[in-house]
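Asks: fold the following and give me the result.
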Amino acid sequence: MVAYNKFQPFSEALAEKLHNLGSDQLKIALCDAAHAPVAGNAQLSDLTQVSYTNLSSRNVTTSTSAQTGGTYKLTLADLVLLASGGSVAPFRYAVLYNDTAANDELIGWFDYGADLTLLSGNSFTIDFDGSGGALTLA
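Replies: Presented below is the predicted three-dimensional model:
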């Protein structure tokens, strides 16, 4: 499983009510190896994204958003990205962000270790860990 990396400003944005992880539309942005996200990035405009021509929807579905015993867990449905009608630009990083927030605030990213290219008809699944959750707050 690919590790989750948190954007540092996410903590403050969460504390200042910029996110409602249970109801806001979360989305994935893709970046290539030459344009890696860094922990200090705060909003989508801080990133250089790849072209999404020929790529399916990047909207993420929230399965559950709840706390038990004081620990909050956000569970997201796996996202299948599908190339159709041509290849998708190479990407290495899948960045989770809040598309509902005014500035598309960033949450975290996943590093796949090397650029990946989806050829037409190929798919790529982002596994958000259905049992452990995409993220937890204790």
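Asks: when you work out contacts or count neighbours from here on, use the C-alpha atoms and nothing else.
Replies: Fine.
Asks: ok, the residue nearest the centre of the chain - contacts?
Replies: Geometric centre of the chain, nearest residue: Leu96, 1.9 Å, by CA atoms, centre = their mean. Neighbouring residues of Leu96 by CA atoms under 8 Å, 6 or more residues apart in numbering: 26-29, 106-109.
Asks: spatially nearest residue to it (excluding sequence neighbours)?
Replies: Ile28 (4.8 Å; CA to CA, 6 or more residues apart in numbering).
Asks: elements contacting whichever strand or helix holds that neighbour?
Replies: Per DSSP states H and E, Ile28 falls inside strand 26-31. When contacts are defined as 3 or more CA pairs under 8 Å, 6 or more residues apart in numbering; DSSP states H and E, strand 26-31 packs onto strand 59-60, strand 88-98.
Asks: please point out which parts of the longest strand seen in the chain sit buried.
Replies: Longest strand in the chain by number of residues (criterion: DSSP state E): strand 106-118. By 16 or more other CA atoms under 10 Å, the buried positions in strand 106-118 come out as 106-111, 116-118.
Asks: following up with a second sequence; could you model it the same way so I can compare the two?
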Amino acid sequence: MPQLQKFQDFAEQVLRAKHDFGSHVFKVALTNVAPAATNTVLVDITQVSGGAYTAGGYVLDGVTLTEAGGTAKVVITDEVITAAGGSIGPFRWAVVYNDSSSGKPLVGFADRGDSITLLDGEAVTLDFDPAAGVLTLA
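Replies: Next comes the predicted model:
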């Protein structure tokens, strides 16, 4: 999966303490409509609907924040999404957002490059780069 592109509002929201990568719950929502960099909250995203997809998406199980030498890095472990009880999609973009903050502010999105539909029992891995991390602040 390509690098996460941050939403423009994310930078301000970090400085306003809307995101705590040490304790908040972050999720990934799926969409087949290109997100705009100016989107700010989850309701701005047209999520896929029906089938085995539940509105709001999936909890990202492994979100960690580390710091070394004055550079902070957020790493997200790969997330496997499996269609169970129906299909999911089509979708092309994965949108990361903060489920713990009011309004569910957006963090960033990644473009798979093409739309896919998962049939019942099929899976896809959202491959977040563990070496580079998804966000860094130096």
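Asks: ok, back up a step: closest one of the buried residues of strand 106-118 of structure 1 to Gly86 of structure 1?
Replies: Leu118 (8.7 Å; CA to CA).
Asks: can you tell me how far the closest one is from Thr125 of structure 1?
Replies: For Leu118 of structure 1, the distance to Thr125 of structure 1 equals 11 Å [CA to CA, to the nearest Å].
Asks: touching, Thr136 of structure 1 and Leu74? I think so.
Replies: Yes: with contact defined as CA atoms under 8 Å, Thr136 of structure 1 reaches Leu74; the gap is 6.4 Å.
Asks: tell me which of the two has more neighbours.
Replies: Using other CA atoms under 10 Å as the criterion, Thr136 of structure 1 and Leu74 rank with Leu74 on top: 20 against 14.
Asks: where does the residue lying closest to that one once chain neighbours are set aside land in three-state SS?
Replies: Counting by CA to CA, 6+ apart, Leu74 of structure 1 lies nearest to Ser65, which is 4.7 Å off, once chain neighbours are set aside. Here Ser65 of structure 1 is recorded as strand under DSSP: H, G, I helix; E, B strand; the rest coil.
Asks: so Ser65 of structure 1 makes contact with Asp24?
Replies: No: counting by CA under 8 Å, Ser65 of structure 1 stays clear of Asp24, with 11.0 Å between them.
Asks: so is Gln13 of structure 2 in a helix, a strand, or just coil?
Replies: helix.
Asks: and the one 5 residues further on, by the same measure?
Replies: Per three-state DSSP, the secondary structure class of Lys18 of structure 2 is coil.
Asks: can you give me the distance of it to Asp9 of structure 2?
Replies: Applying CA to CA to Lys18 of structure 2 and Asp9 of structure 2 gives a distance of 11 Å.
Asks: what's the answer for Gly51 of structure 2, then?
Replies: 31 Å.
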